[in-house]
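Enquirer: Got a predicted structure plus its sequence, pasted below:
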Amino acid sequence: MTDKVKYSPYQMPTGGWGSVKSLATNAMQQRAARAIPSLLKDHNKTGGYMCTSCAWAKPKKAHLAEFCENGAKATFWDLTAKRTTPDFFAQHTVAELLQWSDYELENQGRLTHPLRYDPVTDKYSEVGWPEAFADIGAKLKQYDRKSVVFYASGRASLETSYMYQLLARLYGNNNLPDSSNMCHETTSVALPQSIGTPVGTVLLEDYQHTDCILSFGQNVGTNAPRLLHSLQEVRERGVPIVVFNPLKERGWQEFVNPQRASQMIPNRPTEIATQYYQVNAGGDIAAMIGMAKFLFDWDEDAKAAGQERVIDEIFITEHTTGFGEFEAHVRNTSWRDILDACGLPKAAIEAAAQTYAKARSVMALYGMGLTQHRHGVSNVQMLVNLLLMRGNIGRPGAGICPVRGHSNVQGQRTVGIAEKTKLVPLDRLAKQYAFEPPREDGLNTVEACEAIVRGEINAFISLGGNFVRAIPERELMEQKWRHLDLSVQIATKLNRSHLVTAATTYILPTLVRTEIDEQATGPQIVTMEDSTTCIHASRGKFAPASDVLRSEPDIVAQIAKHALENNPTVPWDEWVGNYALVRDAIEATYPEQFRDFNKRLDIPGGFARPVPARHRQWETETGKASFIVPKSLCSSFAQGAGDDVLRLVTLRSNDQFNTTVYGFDDRLRGIRGSRMIVMMNPNDRVRLGITKGGDARLTTAVDDGVTRTIVLKVIDYDVPTGTCAAYYPECNSLIPLWHYAEESKTPAAKSVPVLAAPA
């Protein structure tokens, strides 16, 4: 596809007619126009269904259209009229399908029947549900309990996730890696050390009270477009929004609300970011240290002049520890080092600090541009430090706001999908289900990959997702994956992970959230948690894509019944017949978090789980919030690696959600026709001898005995010198398995060291 690429900078705002046209085109391509009335009536609304795309919050008073471009696309793809039937697999070998693109595979439509791979014919063929469950159960009984992995993608409901984690622990391990390991695990490590909670402190209503928003490493236009409604309302109150991001993303620049005729007809946008700083990839800590230096200097001047302090000394004294060490570190850091690391002029940092210092209630939101670095934990903790300096956690309109990705990725961790035993109430589970849970930590995503490479894993159960495509070190992982004895893929559509087969491979097709889930007691309700810890109910509204499909809770229960010894305290069949009983079980395990669970399902805007830090209650070792000195000015790989080494940022297009690719156009960046491109500063391209519009060979710049390389079309783009950007998951092959965030082991996909040369 590289010869077909076209690039012209996109000058239109986010949203607006471009978004409307994209939705109409996508609905027609998927033959899913029947979903449009329900999008308006039911999507993200009380009594309706919750979006299967991003995890952003749902307001108490819903907008007319409470969906975004990507959410609508996800719904159209879920409700597509296209079907991937056993006849399709009879016509295509796995070897042939491996040559297809991600888009072509998923664009075949919904899977309709359970399938088993036949290595003799190299094809999938239909298998009966009883036969599949019996074989999977028999195999699981034979394995060493530590040699099985139970992976969970972020789309599974709270009910399914709770059952799944119980299946794993009853089976005998805590090998429960999930998609959070690949994105916000860094948050889950950093925030407890700083403020005593693994989640953010901001609620949706805080946007009505904030005086300033800081954003680091987050592309709102692609990754959480519904957040633009709140940001627009914030801007209309005159509130400044300060953005730090290597790329200038259209979502942060201009937005036309498709629900406002006064904006749509004249195409009159709202400016979102009032200050925009293109920091070097990995340079965020330095930028924040620079802001802190200004705050300390101004506070010293104010104190000497008898004026109001810039630093919230009362809050710091009463609620924090480590401030002295942090202050000394900031004051002792030189401006030369700061500016070299962040790539910004000193005046820009001063302007950002002035905006922050003038505001009373400030919230900071961030995405994987902070979490996916070698020092990602320090990234997040430095942002918390900045907030703590002025008491900006624990009051209305202020707080820390990690913007999560998948629709229930945070919620599944809440109900036990976690490899770390300290995060799960094992004693309560032991009493509730009369068994002794395994007490040894399990494998996270990177550790599961490492164990597969070492040949220590026999079976991999995947509750959704496209694991093989999403992880780093793709070539090696695909090679080693084929040595597994069993791969079970619970899925809605065909993807590459289904084609990298084990000795025995099953594809078990399941319902989607928008479909009616009819069980013994009637249509069922499922629940999920959004980025702000609010719990929402979801009711399917559409007929299933196939009469043969089973729900995720049913599939999990059937695997459990065939793989485990009978435990009369675990009512698998009753749970499948009535999901309300699963919610009762969740409440029994987590009474503080899910009080009156079934009674609170339909609270508009969801009900919020308690987060002590919202009330300045710090569940840390000291009982106070902690200032933590960052490990480095640069969160990326070591500085001084050489001028020829670029920092590669991998990212999504606006025509994509995670590994699901809806097309080959990235409208908001003006790139069309191909995903095999690299965005590069023109000065870097010229310096490296690459012709304008030419091809570049990117090679990972590490010396570990492995050659990782890819050829991409070069696009001259507005990125900082020394930074380049290309698409995920295509460039995952350049990321070494060991290149991850210290402490969290989140793949460091936002700063991969690469060499670029003419191809």
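Expert: Arrived safely, thanks for sending. Note that the structure is a prediction, hence the values are computed from the model and not measured.

Enquirer: contacts, neighbours, all on C-alpha from now
Expert: OK.

Enquirer: what sits against the residue minimising distance to the centre of the chain?
Expert: Geometric centre of the chain, nearest residue: Gly405, 3.1 Å, by Cα atoms, centre = their mean. By Cα atoms under 8 Å, 6 or more residues apart in numbering, Gly405 lies in contact with 53-56, 183, 223-224.

Enquirer: ok, now with 10 Å
Expert: 53-56, 154, 179-180, 183-184, 223-224, 367-368, 530-531, 657-658 (Cα atoms under 10 Å, 6 or more residues apart in numbering).

Enquirer: ok, now Ala557?
Expert: Counted by Cα under 10 Å, 6+ apart, Ala557 has contacts 160, 163-164, 167, 551, 563, 571-576.

Enquirer: try this one next to it:
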Amino acid sequence: MSTKSKQSPTIGENARTAGGWGAARSVGEILLREHVPRSGSSMLAHHNKPDGYMCVSCAWAKPAKPHAMEFCEEGAKATAWEITTRRANRAFFAAHTLQELEQWSDHDLEEQGRLTHPMRWNSATDRYEPVSWDEAFDEIGRELRAISPQQVDFYTSGRASLETSYMYQLFARIFGSNNLPDSSNMCHESTSVGLPESIGATVGTAILSDFQNCDCIFYLAQNVATSSPRMLHDLQDAADRGVKIVTFNPLREAGLERFINPQMPSQMLTGRSTSISSEYFQVKNGGDIAALFGVCKALIEADDALKAMGASKVSGSDAAPDKPDNAAAVAFAASIAAADKKHVLDHDFINTHTLGFEEFAETARRHDWAELERVSGLTREQMIQAARIYAHSEAVLMIYGMGLTQHVMGVQNVHMVANLALLRGNVGKPGANICAVRGHSNVQGQRTVGITEKPALVPLDKLSELYQFDPPKWEGRSTVDTCKAIMQGEARAFVGLGGNFLRAVPETDAMEEAWRKLRLSVQIATKLNRSHVIHGEIAYLLPCLGRLEIDEQASGPQAVSIESSVAHFHGSRGRAKPASHELLSEPAIIAGIAKATLTRGQVPWDEWVGDYSKIRDAIEATYPETFRDFNKRMFQPGGISRPVPARERKWTTANQKANFITPQRLFPELDIGSDAGEVLNLTTLRANDQFNTTIYAYGDRYRGVKGTRQVVFMNEEDILRLGLKEGDLVDLTTAIHVVKMRRVMNFKVVRHDIPAGCCAAYYPEANPLFPLAHHDAKAKTPSYKLLPVRLSLSAQSSRS
């Protein structure tokens, strides 16, 4: 096994400040390590600029007026990772069998560099060997035609462009399959299901200008410094003008505490930082619904008390609380009255725009404070304090991430965010909106152009008219469904457009075992990863151009388009020299497979590959309201705003209203049997040196971890209570009742600032613990942020 990337593991102090010289050094280190100090620096000058390229890392927006350096530490790593001078070429694959490469770490596989030639697995030598593109397309086409469309899955990672994604879904549907699982199924599907029910939008309603117009931000369950560092500029600007930022998050994260902006010499030279969070509430894993119910309860009870105070003035009676524990609500109401406000809630908005308020309000009133405290991990005073700030603000921006969506109750978590926003009309006005922070760069946009397993979300009639075929109407497989089909032998072929599917999904061990039984596995990729070295009976590894590379086609250099987290479409132009003259673009590879496979449909594949503007014309023809004048506007500064009716308080729900949707539980029912006191609720995390399944290095600067990722972060009280000590090696086992025990071994215990009863470990190292069935019932999003586990000393522990 290659171990050159690892160091002797050490654990230091948790950082309290993000950015600064640490971020600057990290950018310099990655450019040097990938041997691109000059070319990388030149590329970064065009990073997220209006006429430049869109970052291949997170999906945060390209502003109309960018900073001089419109990139962050994570974006710089992603750029260096793609334009590296390292090559996984013919000589590399000739020197290594896949059985050998299976023993390599995630980092060491990708660190070999860019793939250079199309490869086919040779079962006799157990090696990937070069093959011509025509041979690859011909055999893939023959194999696909021999398999039922219901048995083929077309997976998409979050980085493929709008043009590529449109072609890919069209190919799958003409082939006869709606099996289009994608990375959104694993991250924000709870948003795609929950928000339409609440406000009629499949995406958040926020835009960048909301940061300038809000007077309060509620920041929920997202680690900005690791997942979307460029947003720190927007948070810093808001904090500097006095906006209160109220944070709910289990761990104290550096980026949510303080930020030193590397682009501000006054901060870099003096060490002066900006305080980000005005209030920081460490909610327990899975305690989000209880915490938000507590805030809502405080608002509703204060509104009730304010009404009673007004009635008492009319009647001349005293405004005493009607029950002993209502004193806090009365005091809260008095503070609202002192500010010359007549209501805590926005009753005009509620009455005009919403349904379901009375049921929700009555449920909030009935919830017992003690139970809300127990489940959320917050005190009553903390929840009331959050409510006070909220009530005294006029335009509140709600920001949340995968800490809410990757849950057994992920959809209800999203409903609760919407419920809180609706109480004071904080949807559809400047500064007051909902921002669902997406992960990968175009994961949101892929769904916009048809990457979905749900045919009801796609204009099938229009596709049929444009391309002369009868689209399949049956509902396809989501990511969880695809995993189940592979494990049960119902899936026979898997085509992967990017990503590292096997490392991203739950039940890693069982999935790898089942994966080898696939008849065909095809991977379109830029770099080698574990999903490539585990393979089907016939396996192809097809290297593609990266987004940062010059894509020269018949009509000249091409551009592609991406959708950001705030639902704006942006153009992107590559500027780097391609890693190999053998590489094809993603559209060219899809067209090649499609032409070798399909026997129906009328699609000008070759014309599209020669000129991507024609693909954009086709996208506009399919979605005319969303992509009006697409080619003409795609490089306009600030991007093209996607129509989201809820931004204008137009509710495209079934009842044409925004809906208060009342969760029936505070916490999911999880069967953990006896000895519940020994169980901790695990959440998974991303490290500072990581993006999704890509591991840039074995470290996490913000959490003081060096040389390892095999750690479990624990509260000090839990370490003592369970008879452990910091530095022990422990095994983690799944605590909910499952047929087969799931375990990860030899994780080092690290003391951390995390609520008692909770623990945390890195994704994807902890993924083998997660049962496939442990997901949201509606969205099927894996519950990577909540899993009951038990800990025991490992056999390798010095004390075992």
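Expert: Thanks, I have the structure now. Everything quoted here is computed from the prediction, not taken from an experiment.

Enquirer: quick one on the thing from earlier: same list, the contacts of Ala557 of structure 1, but as a markdown table with secondary structure and neighbour count please.
Expert: Formatted as a markdown table, the contacts of Ala557 of structure 1 follow (DSSP: H, G, I helix; E, B strand; the rest coil; neighbours: other Cα atoms under 10 Å):
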| residue | secondary structure | neighbour count |
| --- | --- | --- |
| Thr160 | helix | 27 |
| Met163 | helix | 27 |
| Tyr164 | helix | 29 |
| Leu167 | helix | 22 |
| Ser551 | coil | 21 |
| Ala563 | helix | 22 |
| Pro571 | coil | 15 |
| Trp572 | helix | 19 |
| Asp573 | helix | 14 |
| Glu574 | helix | 15 |
| Trp575 | helix | 22 |
| Val576 | helix | 26 |
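
Enquirer: so how far is Thr699 of structure 1 from the aligned residue in structure 1 for Phe248 of structure 2?
Expert: When structure 1 is aligned by TM-score structural alignment, Phe248 of structure 2 is paired with Phe244. Separation of Phe244 of structure 1 from Thr699 of structure 1 (Cα to Cα, to the nearest Å): 27 Å.

Enquirer: Look at the two and report which has more neighbours.
Expert: Phe244 (25 against 19; other Cα atoms under 10 Å).

Enquirer: ok, that one - contacts?
Expert: Per Cα under 10 Å, 6+ apart, neighbours of Phe244 of structure 1: 214-218, 273, 275-280, 283-284, 287-288, 352, 366, 369.

Enquirer: got it, and Ile289 of structure 2?
Expert: Ile289 of structure 2 touches 283, 295, 372, 375-376, 404, 409-410, 412-417, 663, 665-667, counting by Cα under 10 Å, 6+ apart.

Enquirer: Just the buried residues of the lengthiest helix in structure 2, please?
Expert: In structure 2, assigned by DSSP state H, the helix with the most residues is helix 288-315. Neighbour-count burial for helix 288-315 of structure 2, counted by 16 or more other Cα atoms under 10 Å, picks out 288-306, 308-309.

Enquirer: Same check on stretch 44-64 of structure 2?
Expert: Here stretch 44-64 of structure 2 shows 44, 46-63 as buried, counting by 16+ other Cα under 10 Å.

Enquirer: Over to stretch 81-94 of structure 1?
Expert: Quick answer for stretch 81-94 of structure 1 (16+ other Cα under 10 Å): 81-86, 89, 93-94.

Enquirer: from these, which ones fall inside helices?
Expert: Those of the buried residues of stretch 81-94 of structure 1 lying in helices (DSSP H): 86, 89, 94.

Enquirer: for those residues, which one is nearest Tyr7 of structure 1?
Expert: Set against Tyr7 of structure 1, the nearest of these by Cα to Cα is Val94 (34.1 Å).

Enquirer: In structure 2, what sits opposite the closest one in the alignment?
Expert: Aligned partner of Val94 of structure 1 by TM-score structural alignment: Leu98.

Enquirer: same thing with Arg83 of structure 1?
Expert: Arg83 of structure 1 maps onto Arg87 in structure 2, by TM-score structural alignment.

Enquirer: Secondary structure of Val242 of structure 1: a helix, I assume?
Expert: No - using DSSP: H, G, I helix; E, B strand; the rest coil, the assignment for Val242 of structure 1 is strand, not a helix.

Enquirer: how about it, what does it touch?
Expert: 212-216, 252, 272-277, 351-353, 355-356, 364.

Enquirer: what do you get for Asp665 of structure 1?
Expert: Taking Cα under 10 Å, 6+ apart, one finds 5-7, 653-656, 671-675 in contact with Asp665 of structure 1.

Enquirer: what about burial for those, which qualify?
Expert: For these, buried by 16+ other Cα under 10 Å: 5, 7, 653-656, 671-675.

Enquirer: Which residue ranges of the stretch 501-650 of structure 1 form helices?
Expert: 552-563, 572-577, 579-589 (DSSP state H, counting those that start in this stretch).

Enquirer: ok, Thr746 of structure 1 - contacts?
Expert: Going by Cα under 10 Å, 6+ apart, the list of residues near Thr746 of structure 1 reads 179-187, 368, 371-374, 376-377, 444-446, 738-740.

Enquirer: again, 7 Å this time
Expert: Under the criterion of Cα atoms under 7 Å, 6 or more residues apart in numbering, the neighbours of Thr746 of structure 1 are 181-183, 185-186, 372, 740.
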